[in-house]
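> this is a predicted model, with the sequence first.
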Amino acid sequence: MSTHEARLKALREQLKADRLDGFVVPLTDEHMSEYVGDYAQRLEWLTGFKGSAGSAIVLPEAAAMFTDGRYTLQVREQVDGKHWQYVPVPDVSMTDWLRENAKEGARIGYDPWLHTRDWVKAATAALAERGAELVAVGRNPIDKIWTDRPQPSNARLVAYDNGRAGKSSAEKRQEIADWLAERKADAVVLSALDSIAWVLNIRGADVAHTPVALAYVVVNADATADLYVAPDKIGDEVKQALGNAVRVHDRTAFEGALNGFAGKRVAADPERAVAAIFEGLEAGGAKILSVRDPAVLAKAIKNPAEVAGHKAAQARDGAALTRFLRWIGEEAPKGGQTELTAAAKLEAFRRETGALDDLSFDTISATGAHGASPHYKVDEASNAPIEPGQLYLVDSGGQYRDGGTTDVTRVVPVGAPTDEMKDRFTRVLKGHIALARAVFPHGTTGGQLDTLARLPLWEAGLDFAHGTGHGVGAYLSVHEGPQRIAKPSYPGGGPSEPLRAGMICSNEPGYYKAGEYGIRIENLVLVEDRDVPGQEQPMLGFETLTFAPIERDLIVAEMLSPEERAWLDTYHAQVLAIVGPQLAGEDKAWLEAKCAPISV
């Protein structure tokens, strides 16, 4: 019996002991985080799935894995199909599956600290149609059988410099207090870890590659705050930076504190606060305002200091990536390189800048067929040699303490690419350029722009099964809302936020041929005000922030319009101007050749 088969069997035995007929296992933590600490990796422990988005449901006679189009291939490689059904999201939701598969009278368990209130309502209604019920558990049954489960991180918090943040915590809390006053509210509960880090100007190391700390915060109408965090995580420097207006409590006291708002109006975010928070507030007699966390939009609109930090980080990150692109282009055809050695070499180049704090996510180092899995994660078991005839895709980024969180994807041919590879790459590039050149009125959403990046692929009967762009933080999460560029039905889709000047998004169309190769071209872009001759309303556009050469050996120049070639030549001139001075010798000569104008 395999390890994961044994774990599935053990969970079913535990559910039986708990008088449950099923259990729902999401990939998140008690903060509804996308990326979670090792202690919260319950889905991977149970199933073997290493992706960053997914869920599972276990019933006595059936078990299902729910993943979206980014993980269609990966889930089949990592999760045993003999024991698990593969269910595509959003074609079939977890509530749909429960409605079809739960038996009458079944008691399906869920952890109220790992689901939103809206999900609980939807699942309860779906099960009721089957004569079944959803049952909140006091202790997660996986935690009962995961005997060597890691403890939550005890890393200390660090103060984030006000100059780099561009605004003090006191100023941010006052803005939230003004927001509360407009709503005649007494307090707001912040549970999203990046919101807490941003509001208090603190950073942590409790989640891999995301500088946040496990904590909760209540911001009050008088601009004071109550921070709930493990006491040994805070030193004198952080206490001094927080000041007397931020009261510190043990994190374990948070659940009880929710009962202390009787008769008060308390705001909580239905998308980011778990069901248990709403239940605690309701049990204590609070009047709840279900509204979006006030830090979400404020954090997304970068101030001048945050933009400056981003640009500084992007410049040095681009130089590190450029050195790597030259290295991999020369070394891979010789043989002996693997996905892991390549990822390690890229990280080494970033480390040599002397400014890297961490990677911003696990590097997607994917050669050949692995590139067709958009969120492929290499490990010792999957590590593949990089061989001639393949396309090598690398999606990577760094966390830089001066304010930059980078995220960039490039593709390198190993040897001579096929005509099909070049055609597909050029179509992806045309979509990337169309989005980069877009000019649009205030009030435009990312969803409205998404089509621009897909049209060149659609014209050939092609598409890609992920969003075109996500928001990015300032030395925070590499995936940040509320802005996104995506179809409503795709990951990162749904109701779309109007783009505003100061927001940072990715621009990353792609193409993936199962079993053969993957292509993605990703830069980060800053939404900026744009003057248009004769305009009758305020307009916006994108300023590109990422600077590294786009592989010219994969471009069919004849497929590009004069305007597209002009954009590419201008972009490469910017790369040479920004990255070139940081390089010397053969690195610089290589970059100059890669950035030469494209000729037809």
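On my side now, so go ahead.
> C-alpha only now, for contacts and for neighbours.
Will do.
> tell me who's in contact with the closest residue to A192 other than its chain neighbours.
Closest residue to A192 apart from its sequence neighbours, by C-alpha to C-alpha, 6 or more residues apart in numbering: H31 at 5.3 Å. By C-alpha atoms under 8 Å, 6 or more residues apart in numbering, H31 lies in contact with 114, 191-193, 272-274.
> buried subset of these as a PyMOL selection?
Burial among those is assessed by 16 or more other C-alpha atoms under 10 Å; the matching PyMOL selection reads:
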select buried, resi 114+191+192+193+272+273+274
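> quick check, central residue of this structure?
Residue closest to the average C-alpha location in the chain (C-alpha atoms, centre = their mean): H479, at 3.1 Å.
> could you work out the most separated pair of the contacts of H31?
Within those, L114 and L193 form the most distant pair, 14.3 Å apart (C-alpha to C-alpha).
> so what's the residue count around L98?
A count of neighbours around L98, defined by other C-alpha atoms under 10 Å, yields 22.
> element containing it, please.
helix 94-101 (DSSP states H and E).
> after the host helix or strand of W119, heading C-terminal, what element do we hit next?
For W119, the host element (DSSP H and E) is helix 117-128. Next along the chain after helix 117-128, taking DSSP H and E as the criterion, comes strand 133-136.
> quick one: that next one to chain centroid distance?
30 Å (C-alpha atoms, centre = their mean, to the nearest Å).
> this is the comparison structure:
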Amino acid sequence: MRQTFDETTDPSFGAKHLPLLRAEMAKQGLDGFLIPHEDEHQNEYLPDANERLAWATGFTGSAGAAVVFHDRASMFTDGRYTVQVKAQTDPALFERRDLNDVAAYLETAAKEAVIGYDPRLHSPDALMALKAAAQKAGATLKPVDANPLDLAWGADRPAQPTAPVVPHEDVHSGESHASKRARIGKAVADAGADAVVLTASMSIAWLFNVRGGDVIRSPLPIGQAILAADGKARLFLDTAKVTNALPAWLGDDVRIEATEQLPAALDGLSGRKVMIDPSLSSAWYFDRLDAAGATVVRAMDPCAIPRAAKNAVEIEGSRRAHIRDGAALSRFLHWVDTVVQETLPDEREVVEALERFREQTGALKDLSFDTIAGAGPNGALPHYKPVGASIRKVEKGSLLLVDGGGQYLDGTTDVTRTMAVGEPSEDQRHKFTLVLKAHIAMATIRFPAGTSGMALDAIARAPMWAAGLDYDHGTGHGVGSYLGVHEGPQRIAKWGTTEPLLEGMILSNEPGYYREGHWGIRIETLQVVTPAEVPEGGERPMHGFEQLTFAPIDRKLISVEMLTPDERAYVDAYHAETLAKVGPLMDGEALDWLKRVCAPL
């Protein structure tokens, strides 16, 4: 029976699978082997066939890695998965470490060892740090032609997904794929290259105006493309995914070829200048192009910025999707404020309820990520998911944090609300209001055109810092248009990209507060970068944010006296707009409730 992977994957996987992996490592003369979470396309969410880390360890989170030696192994995750990694991996088999410590671990643990890695799974950028660490340890990082984990997995490995690749109509994309190919081709030529190799699923989907179903929670087709500077392209797909409608949709300037033909196509770029992104494409492509005699031009994926800066049609679609989604979420919040207060369900029941409300829209294609529902102490884990024995029931006097979103043809949503169960304490109201102040600061900020998200991050944190508090995640991430819920290059965080926030970019606004062992708070909406009015006497073009998400904020948790007059006015205006936009999609008791909770403070 072929294995599948979900949040209930158990810790016995390591005991069963590590001996098989180690046997294959020995055959290849390897002392150790690196297992990243990423697959050949650097996807965040993976098809079951590419869940190598889950097969080896049992851990199914979206960020992690493992290093396996013959006599020991280490598991690396970040703070989002503290509970999940404990539930899914065996501590007798895996030492648990922080995801940022892989390179430092190799420096001390890999003395004079031969460490194997699959060049198809690591970007050149990621490999640089690992190679430097191995060199310090006197170790060797050795690329493998045949992944020993794949060989150990053998016949039990699920088949690669073959979901049909379908057109994403111009009514949703706002620009034809011919127009996109022409302007991306020009960007390639302007960079001094003859062609670009594209391996990121999101760029394939955006450039050709297609969508697929190969990746859970994201409508992505797995494939590769070579786009020439003249706008003509070769698209490499598993032939099982090619529907009768696809060739006609793509036209004569896009040649569809089988995935097996890609290596020869790369070899055929000999003598050409070829652009490729070292942060998104695996080392295998660089090695292959070098061996073919191509001149590699390392540069950002030329689709990244155009994809991130949404056009007018995509923005309007996102507005519609968020109003539809906001009505579903508001019905859910009404359910929490009434039924949940009495029945006190468990977190899994809460997740299922929110998913039902979204499904009732009739337009939901998928969730945009697995819904997070944290009751009490579990809410203090920013990316907790209800898993096995960790599932808690909602309790009076505590908080319930729910973070979820939907994939709709016209937009992708992501929203978090924190709700009181029973009467909140003064401390809960105080911390919630600080988070609300941080949220309002980012929602209302005006900034000069060309400013990066990293430069804005401190503005949201200022109310928290003034109280001696902070949160250990970014303030905002980029979001796609019926694509990935986590998409760069834009983000708002202390660290990372200095990419400017451009008009049309959609980002989350999600400050939080987490008291370990007690409860957590996060308020998240999505917003789009828009031009802002320049005050009289102003000298520079300015940008701001338009709110896309509309769902009420729990007023029981707001200490009104902590808000400035401007902050109070913002909350009243936001709730009035929520009622005006979402109210027409609601009726009965839920509508009456919405009117009450959206009344002025």
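On my side now, so go ahead. Not measured: the values here are computed from a predicted model.
> and the TM-score between them?
After superposition, the two chains reach a TM-score of 0.96 (TM-score structural alignment, normalised by the length of the first structure), with 589 aligned residues with a C-alpha RMSD of 1.5 Å.
> that older thread, what's the matching residue for the residue nearest to the centre of the first structure over in the second structure?
Mapped onto the second structure by TM-score structural alignment, H479 of the first structure lines up with H486.
> ok, its match touching G476?
No: if you go by C-alpha atoms under 8 Å, H486 of the second structure and G476 don't touch, sitting 9.7 Å apart.
> show me what R552 of the first structure aligns to in the second structure.
Aligned by TM-score structural alignment, R552 of the first structure pairs with R555 of the second structure.
> can you report how many residues lie near the closest residue in space to its match that isn't next to it in sequence?
Leaving out its chain neighbours, the residue that sits closest to R555 of the second structure by C-alpha to C-alpha, 6+ apart is V597, at 6.9 Å. The local packing of V597 of the second structure (other C-alpha under 10 Å) involves 19 other residues.
> and A304 of the second structure, by the same measure?
Neighbour tally, A304 of the second structure, other C-alpha under 10 Å: 17.
> can you give me the strands in the stretch 301-450 of the second structure?
Ranges of strands in the stretch 301-450 of the second structure, per DSSP state E, counting those that start in this stretch, are 366-367, 372-375, 398-404, 406-408, 411-412, 415-421, 447-448.
> could you dump the ones you listed to a markdown table with mean neighbour count?
Output for those, formatted as a markdown table (neighbours: other C-alpha atoms under 10 Å):
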| stretch | mean neighbour count |
| --- | --- |
| strand 366-367 | 22 |
| strand 372-375 | 29 |
| strand 398-404 | 24 |
| strand 406-408 | 27 |
| strand 411-412 | 26 |
| strand 415-421 | 24 |
| strand 447-448 | 18 |
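> any idea which of these gets closest to P167 of the second structure?
Smallest distance to P167 of the second structure across the strands of the stretch 301-450 of the second structure (C-alpha to C-alpha): 14.6 Å, for strand 406-408.
> what range in the first structure matches the closest one?
Matched against the first structure by TM-score structural alignment, strand 406-408 of the second structure falls on residues 398-400.
> average offset of that stretch relative to the second structure?
By mean C-alpha distance after the TM-score superposition for the first structure, the fitted stretch 398-400 of the first structure averages 0.5 Å away from its aligned residues in the second structure.
> list the contacts of that stretch.
So stretch 398-400 of the first structure is contacted by 209, 313, 317, 350, 355-361, 404-407, 475-476 (C-alpha under 8 Å, 6+ apart).
> drop anything exposed from those.
Buried members of the contacts of stretch 398-400 of the first structure, counted by 16+ other C-alpha under 10 Å: 209, 313, 317, 350, 355-361, 404-407, 475-476.
> coming back round to it: export the strands of the stretch 301-450 of the second structure to TSV and tack on distance to T549 of the second structure?
Converted to TSV, these look like this (distance: least, C-alpha to C-alpha, whole Å):
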stretch	distance to T549 of the second structure
strand 366-367	16
strand 372-375	18
strand 398-404	12
strand 406-408	12
strand 411-412	11
strand 415-421	7
strand 447-448	21
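> which one of the ones you listed lies nearest to A458 of the second structure?
strand 447-448 (13.0 Å).
> what's the mean deviation for the closest one versus the first structure?
Mean deviation for strand 447-448 of the second structure: 0.4 Å (mean C-alpha distance after the TM-score superposition for the first structure).
> residues near whatever residue of the second structure lines up with G109 of the first structure, how many?
Using TM-score structural alignment, the partner of G109 of the first structure in the second structure is G116. Using other C-alpha under 10 Å, the number of residues around G116 of the second structure comes to 24.
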